[in-house]
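> 3D model of this:
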Amino acid sequence: MKTLSAINALPYEHAAQAIEVYHRTILEGFRAFVHHNSALLLSTKIPAKRAVVVFGSDHGLCGGYNERLADELFKQLERHGPDAIPARVLCVGTRMKYALVARGILTEQTSLPPASADGIGRLAGILATQIEDITRQSGPDPIAVDLAFTERTAGSAQEPVLRRLLPLDSKMIADLVDQPWVSRSLPCFTMPASDLLAELVIGHLFSSLFRASAEAMVTENAARLALMQQAEQSIDDRLEELKAETRSVRQSEITTELLDIIAGFEALSKRRPRPAMASNYPTQR
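I've put the predicted structure just below:
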């Protein structure tokens, strides 16, 4: 299982790196759009609906992977208070669904996690369609979408995160506005600005869902690998303890046997009659 987890994590890691390159291309498209249109106008309306996509594990032997993410999501939803917009939860993984239900978080739809790196695109497409359906149901009102998944941190650690997907991050847009276009040719496009913006948002949505799914699969296999290593180390430590205990018991048995031999020898020595001492005087006749 340890070797299998190490092998399985590598394709997902490559997929996460590849989608990062694609996402940077999408951001460059946003930069070109912002440069051509002076600024990207973001909606200031309060979102009428909220959706959360939770990426969990559907396999065992990975410790409290799902439980930690469910606890973090429960804390985040609890901070908004009872007057907050009810979140429509889209879940990835049946075990993740059970962990959420145990904390009072009902899921609207549950999808199966990808069985391989080739299935990440399929899952991202399904989730994008589900988000589009929720957006269509909200009508002209904006919708807030968050991604909840486990992310790698420095030092090979992991932590659950809740990241905003929609509306577009205002800080990200502000950074794009501040960055000058460093090129000998200015960006230009021929398609309508609204259509281009819609395509860029769709690309941003797909790449973010793809990356979150790939990152979740990497951390899941990493958690399983770490758990297997801990189990292996625990077994080795227990074996050493048993060997030490066996040596101690054997040494005690040897000591007991030697003491029994010495005690028996002393007991036999005390019972043996002493020989009569010869007299130095001559016998009278």
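> okay, CA-based contacts and neighbour counts for the rest of this
Fine.
> gap between the longest helix along the chain and the chain center?
When the chain is parsed with DSSP state H, its longest helix is helix 193-271. How far helix 193-271 lies from its chain's middle: 19 Å, per C-alpha atoms, centre = their mean, to the nearest Å.
> list the helices and strands it packs on?
helix 2-36, strand 49-55, helix 120-138, strand 143-153, strand 157-166 (3 or more C-alpha pairs under 8 Å, 6 or more residues apart in numbering; DSSP states H and E).
> compare with the first, here's sequence two:
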Amino acid sequence: MTESLRHIKSRIKSVENTWKITRAMEMISVSKLRRVQDLLFAMRRYFGKTDNLLENLLAERPDFSHPLLNAEVNTGRAAVCVVTSDSGLCGLYNDRVLKAAADFISRYPSDTVKIIAVGRKGFSYFKRKGFAVERAYLGLHGRLQPEPLRELTVFLKGIFLKKEVDEVYMVYTRFQSSMRYIPTIDRLFPVYVSSQIPDEPAYYLFEPDHPQLLDELLSAYVSEKIRLLLLEAFTAEHSERTIAMKSATDNAKDLIEGLVIFKNKVRQAAITKDVLEVISTVEALKG
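All right, here's what the predicted structure looks like:
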């Protein structure tokens, strides 16, 4: 009985240590989620304004041509950038986006697809499945870092402009709410911007000239879109990890309560047994 109590106490101590770890990770995830969520909401508003401005400018110049706006899409060769996390403990976040990416990639012959991995989980997955990973960006850990973002943007734009691929896609998780995340496939190149003439068109005076302005605006548009999609993915990652850690913390707490009740029952049974033995001994001596 003593050994049983010692074992139960050891289990309680072990689960309490786990509870402390998951609780700390939950608090860290909540802090990261708040920070990246604020960035995401601000970026959505900013990108919406940029998109609207580009639409208006292109509507005024429907004859404007640019390599990034090539409307003819040859679906023979594609680059697919897959955004996953660098670490685990975030529920089904990686499983869902990797399944969507694998289903999409399966539409192409294996020798016509370039895979770019953002996040260690995606990189490991494609290596394990035997895919060649063209470029990997690891160690971001859900943080938007300027240098990797710039390198990723330059690389994706470069392989499209050099005609190494005909299309560039990003597979990521779109953040809808703290309980809803949607694996999404978004085409980056060629850039699609609606050139429909608005009901109330805006009139602009251009400085510098119209083509130069559109060229610079397109470059900014591409960079900000990639930034936005990464923020969507990072926000979903931190949200999933927060929920997973909260669930683990609650489960550990419930397990501790159950073990404490079980320990008390075992201890009470041991006390009852000792009392019965004393009573039996006394009765035997009387007899």
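> next, format the helices and strands packed on helix 193-271 of the first structure as TSV and append mean neighbour count and distance to S252 of the first structure.
As requested, these are arranged in TSV below (neighbours: other C-alpha atoms under 10 Å; distance: least, C-alpha to C-alpha, whole Å):
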stretch	mean neighbour count	distance to S252 of the first structure
helix 2-36	17	39
strand 49-55	24	56
helix 120-138	17	61
strand 143-153	20	51
strand 157-166	16	46
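> what would these look like in TSV with distance to R238 of the first structure?
Shown next, in TSV, are those (distance: least, C-alpha to C-alpha, whole Å):
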stretch	distance to R238 of the first structure
helix 2-36	19
strand 49-55	36
helix 120-138	40
strand 143-153	31
strand 157-166	26
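> which one, of the ones you listed, ends up nearest to Q229 of the first structure?
helix 2-36 (7.2 Å; C-alpha to C-alpha).
> helices and strands around that closest one, which ones?
Under the contact rule (3+ C-alpha pairs under 8 Å, 6+ apart), helix 2-36 of the first structure is packed against helix 170-178, helix 193-271.
> now do 6 Å
Applying 3 or more C-alpha pairs under 6 Å, 6 or more residues apart in numbering; DSSP states H and E, one finds that helix 2-36 of the first structure makes contact with helix 193-271.
> tilt between the helix it packs on and helix 120-138?
For helix 193-271 of the first structure against helix 120-138, the angle by axes from the mean of the first three to the mean of the last three C-alpha atoms, to 10 degrees is 120 degrees.
> could you give the angle of helix 193-271 of the first structure to strand 143-153?
Going by the same axes, to 10 degrees, helix 193-271 of the first structure makes 40 degrees with strand 143-153.
> gap between the residue nearest the centre of the second structure and L89 of the second structure?
Residue closest to the average C-alpha location in the second structure (C-alpha atoms, centre = their mean): E237, at 3.4 Å. E237 of the second structure sits 10 Å away from L89 of the second structure, going by C-alpha to C-alpha, to the nearest Å.
> kindly report the same for N56 of the second structure.
44 Å.
> could you find the closest non-adjacent residue to V218 of the first structure?
A9 (5.1 Å; C-alpha to C-alpha, 6 or more residues apart in numbering).
> what distance do you get for D95 of the second structure to I197 of the second structure?
41 Å.
> ignore the last one, M245 of the second structure
Using C-alpha to C-alpha, M245 of the second structure is found at 49 Å from I197 of the second structure.
> which of the two has more neighbours?
M245 (26 against 15; other C-alpha atoms under 10 Å).
> show me the contacts for the more buried one.
Counting by C-alpha atoms under 6 Å, 6 or more residues apart in numbering, M245 of the second structure touches 22, 26.
> got it, and R44 of the second structure?
The contact partners of R44 of the second structure, taken as C-alpha under 6 Å, 6+ apart, number zero.
> now with 8 Å?
Residues in contact with R44 of the second structure (C-alpha atoms under 8 Å, 6 or more residues apart in numbering) are L228.
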